[in-house]
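Novice: give me the fold of what follows.
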Amino acid sequence: MLSLARGYDVGYLLGPVQSGREGYYTGAVAAGEPPGRWYGSGAAELGLDGEVDADLMEAIYKRLLDPRAPETHSRASWDEAPALAPEHRAYRSADEIYAELVAAEEGAGPERRAELRARAERSARQAVAFIDATFSAPKSVTVVATAFERMANDARKRGDQQAAAEWAAWQKKVEDAVMAGARATVDYLQDVAGYSRVGHHGGGAGRWIDAHSWTVAQFLQHDSRDKDPQLHVHQAVLNRVRCADGKWRTLDSRAITMHRMSAGAVGERVMEAELQRTLGLRLETRADGVAREVVGVPQRIIDLFSSRRRAISEKTQELLNAYEERQGRPATVLERKHIAQEATLATRKGKSHRGETEAQRLDRWAREARDAVAGGLASVATAVLTLGKASVPRRPGGLRGT
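Specialist: From the prediction side, this is the model:
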């Protein structure tokens, strides 16, 4: 699945890292997440390769500085560094708007001030610094990677380094397949949706121009906000791109949104092909036809590691019951969709790695799996490999591909 979100504040990505706090993207590296990686033809043209450096990413995304210039690589010389494009447009903040509204109504009481604050929040605008194209693996793929990781950790504890290395290698193959799927979504979108707008489109005189060289910072993460296993890749697409005429402009986000679902489908097929080629894993379409899951992963364990989905479903039902009781009739399809969106917002949590190490996280997932399925993650790890049809290398315990 591929989701899109606008990114406004680079501090949301990197600020917590520099202040020594956990961060939603780069800050999670300290808690066991791998560092970000540069990707995209635009990144290659700018000389960006390998791991994402926090300061350099801030210089590019927040100040639109050219990473090819030496001055961009030191905060002390950012003011002397050349820019790729004019700086982001500055808008009045919600606080500034609120201050003006309150100044115009000096006698406003608490309730009125709350209304003014809400109005200020609604009217505030921010420059879009990046588009976050997040590629998420099906839950069963995540469970397989978690099972392999658990087997590797258990092997290390009992001193079997060879088995640990093999299980870890298979875990990496799953993660590599997910990354391959994520990269495929970027490649596809660069090709079919890589455009910028030129001129005044509101008056009918505008046109589109090719803008296919994207700069992307990719971050692989292993769990959700609710700390369920969830392999996903945040792909921060810089909202500046060098167009066919050599000028740097913003991306046409509407074209990207139009092709989101097809890009997600491409990414899923590429991921699946890699899982089949490197591990012999088999995926089949679920009964509901919504997604494809790995054969050998029980539905019970998929449901167990989907507390986010359960929370949304439970909250949706709670809100739906209250709504229908108040209205005295069943909710319409449109009303149900709106209520589900409200439930999603109501159950959302801020992401955090505090208080739980990577080892503790794996132990918790294993305990939960063991309660639901005999043998827990170990049964999942062996089952998916046994059911695989492609020939794969020797597996720990003498298990071989067929």
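
Novice: please count neighbours and contacts with C-alpha atoms only from this point.
Specialist: Fine.

Novice: my read: residue 147 touches residue 380, true?
Specialist: Yes - because the distance of 6.5 Å satisfies Cα atoms under 8 Å, residue 147 is recorded as touching residue 380.

Novice: the strand of greatest length in the chain packs against which elements?
Specialist: Counting residues, the longest strand in the chain under DSSP state E turns out to be strand 229-238. Other elements packing on strand 229-238 under the criterion 3 or more Cα pairs under 8 Å, 6 or more residues apart in numbering; DSSP states H and E are strand 130-136, helix 139-157, helix 161-193, strand 216-223.

Novice: and with 7 Å instead?
Specialist: strand 130-136, helix 139-157, strand 216-223 (3 or more Cα pairs under 7 Å, 6 or more residues apart in numbering; DSSP states H and E).

Novice: reformat these as TSV; add distance to residue 235.
Specialist: As requested, those are arranged in TSV below (distance: least, Cα to Cα, whole Å):
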stretch	distance to residue 235
strand 130-136	5
helix 139-157	18
strand 216-223	4
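
Novice: this one next, for a side-by-side:
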Amino acid sequence: MTRSRQAPRKNRRYIAVFATLAVFAGLVAVTQVSLAGSRRGHNSGNNLPWCQPTSAAAAAHDHSTEQDPNATPPADAPAGEVAGAAGDGTTGDAPAVDAKAAAAAKATASAAAKAQAEQRRQNNDRNRNCRPTTTPSSSNGGSNGGGNNGGGNNGGSSPGSTTSPSTGTGNGSDPTTSPTSPAAPPPPPALPEPLGNTCDGSSLQQHDGFQAGPRCVTTQFGEVGSVENNPTLLISRAPARARINQPFDIQVSTRNLVRDRFLPAGAGGYYKESSFLTEEGLVRGHFHMACRLLSGRGAQDPAPVPAFFKAVEDGGGGAAPDTVTVTVPGLAATGVAQCAAWAGDGSHRIPMMVRANQIPAFDSVRVVVTR
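Specialist: Next up, the predicted model:
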């Protein structure tokens, strides 16, 4: 009777031990599977290929063929005038609107926008399956080098930082690092040795005031005014189109130019006089107006005489801007004409400026000559 009672009790002990071992083994297996999945989740991005840069991001945008067919004149422009003659910023007669050209330009712009949207979509799809090629920057120190990995744990330096680890203050910064002072600006470049400032040693004949070359001009430059008194010039109004052999007007505005000095070039006054200022510090001189028909898009031949030329010395001008109307008697051929205006001192040179980056007293427009 005693043996029969002890046998079942011993079996129950074995069953309990085996059950405990089975439960422990199951917990270990579940833990291993969970850790493996976590590692795969964290490292899956490292197994992806590097993203390749797209050609669209590297290519520069070329604006040379872009035009705005819907350009509008300024709000204060008189009726019947456009924003400019061939985009030069002046006013002129409004050309007829080409509906077909406008529709074609609109269709081209729409197609370009759709192509750009499709390219962005393809780039986004491609980047989902690759790793970005950029490296972490030092700006990540607040999250990776600060309170998470740096604040008392890993030393406080961010992945992209080159500074030594700190003692772990919780924000990833090194309290012993002193701010760096800005670098001193580089010295100005050395001035090249001047070739000379006189005609001594020149093999050319000295200039005698007449329009001939090559010559060496001995006339000194003369006086230059203060920067606020330097002369400026602007073509304030010009037509966009003109009929062949039909006169048209161009309005020219000058500032800081007293138009009272003109040595006739045909009489030997060209490059003969230095530049002189009035008692108010303004340039004494005049301005020129000329028109020529263009032969192409390249720089033009300087030798031919322009189709129209006129010098304006009317005794007007001064510190305040004023306007002079010049009448062009008409151009004898069709095409695109360049009409330019530029100031001149007493000897026809464009007046000097105080700084090299100032725009001189010069302006130019395009006029389309039609039948």
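
Novice: care to give me the TM-score?
Specialist: Put the two chains on top of each other and the TM-score (TM-score structural alignment, normalised by the length of the second structure) is 0.17; 104 aligned residues with a Cα RMSD of 6.7 Å.

Novice: export the helices and strands packed on strand 229-238 of the first structure as a markdown table, with columns for mean neighbour count and distance to residue 178 of the first structure.
Specialist: Rendered in a markdown table, the data for these read as follows (neighbours: other Cα atoms under 10 Å; distance: least, Cα to Cα, whole Å):
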| stretch | mean neighbour count | distance to residue 178 of the first structure |
| --- | --- | --- |
| strand 130-136 | 24 | 8 |
| helix 139-157 | 23 | 9 |
| strand 216-223 | 24 | 9 |
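
Novice: can you tell me which helix in the second structure is longest?
Specialist: helix 2-43 (DSSP state H).

Novice: closest to residue 369 of the first structure out of the helices and strands packed on strand 229-238 of the first structure?
Specialist: Closest to residue 369 of the first structure of those, according to Cα to Cα: helix 139-157, at 9.6 Å.

Novice: helices or strands next to the closest one in the packing?
Specialist: Using 3+ Cα pairs under 7 Å, 6+ apart: helix 139-157 of the first structure touches helix 161-193, strand 229-238, strand 292-294, helix 376-387.

Novice: can you redo these as a markdown table with distance to residue 118 of the first structure and mean neighbour count?
Specialist: Formatted as a markdown table, the entries for those read as follows, by distance: least, Cα to Cα, whole Å; neighbours: other Cα atoms under 10 Å:
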| stretch | distance to residue 118 of the first structure | mean neighbour count |
| --- | --- | --- |
| helix 161-193 | 35 | 21 |
| strand 229-238 | 29 | 25 |
| strand 292-294 | 42 | 22 |
| helix 376-387 | 47 | 20 |
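
Novice: closest one to residue 342 of the first structure among these?
Specialist: strand 229-238 (22.5 Å).

Novice: coming back round to it: out of the helices and strands packed on strand 229-238 of the first structure, the one nearest residue 169 of the first structure is which?
Specialist: Across these (criterion: Cα to Cα), the nearest stretch is helix 139-157, sitting at 8.7 Å.

Novice: what's the closest one in contact with?
Specialist: Contacts with helix 139-157 of the first structure, where a contact means Cα atoms under 7 Å, 6 or more residues apart in numbering, come from 161, 163-165, 167-168, 170-171, 174, 229-231, 293-294, 297, 302, 362, 377-378, 380-381.

Novice: let me know the angle separating it from strand 229-238.
Specialist: Helix 139-157 of the first structure and strand 229-238 meet at an angle of 110 degrees, taking axes from the mean of the first three to the mean of the last three Cα atoms, to 10 degrees as the criterion.

Novice: between strand 216-223 and helix 139-157 of the first structure, find me the angle.
Specialist: Helix 139-157 of the first structure and strand 216-223 meet at an angle of 70 degrees, taking the same axes, to 10 degrees as the criterion.

Novice: and the helix or strand harbouring residue 310 of the second structure, what does it pack onto?
Specialist: Secondary structure assignment for residue 310 of the second structure, by DSSP states H and E: strand 308-312. Using 3+ Cα pairs under 7 Å, 6+ apart as the contact definition, the elements that strand 308-312 of the second structure packs against are strand 283-293.

Novice: so which elements touch the strand it packs on?
Specialist: For strand 283-293 of the second structure, the helices and strands in contact under the criterion 3+ Cα pairs under 7 Å, 6+ apart are strand 257-258, strand 308-312, strand 335-345.

Novice: now mean neighbour count too, for those strands, in TSV please.
Specialist: As requested, those are arranged in TSV below (neighbours: other Cα atoms under 10 Å):
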stretch	mean neighbour count
strand 257-258	28
strand 308-312	16
strand 335-345	22
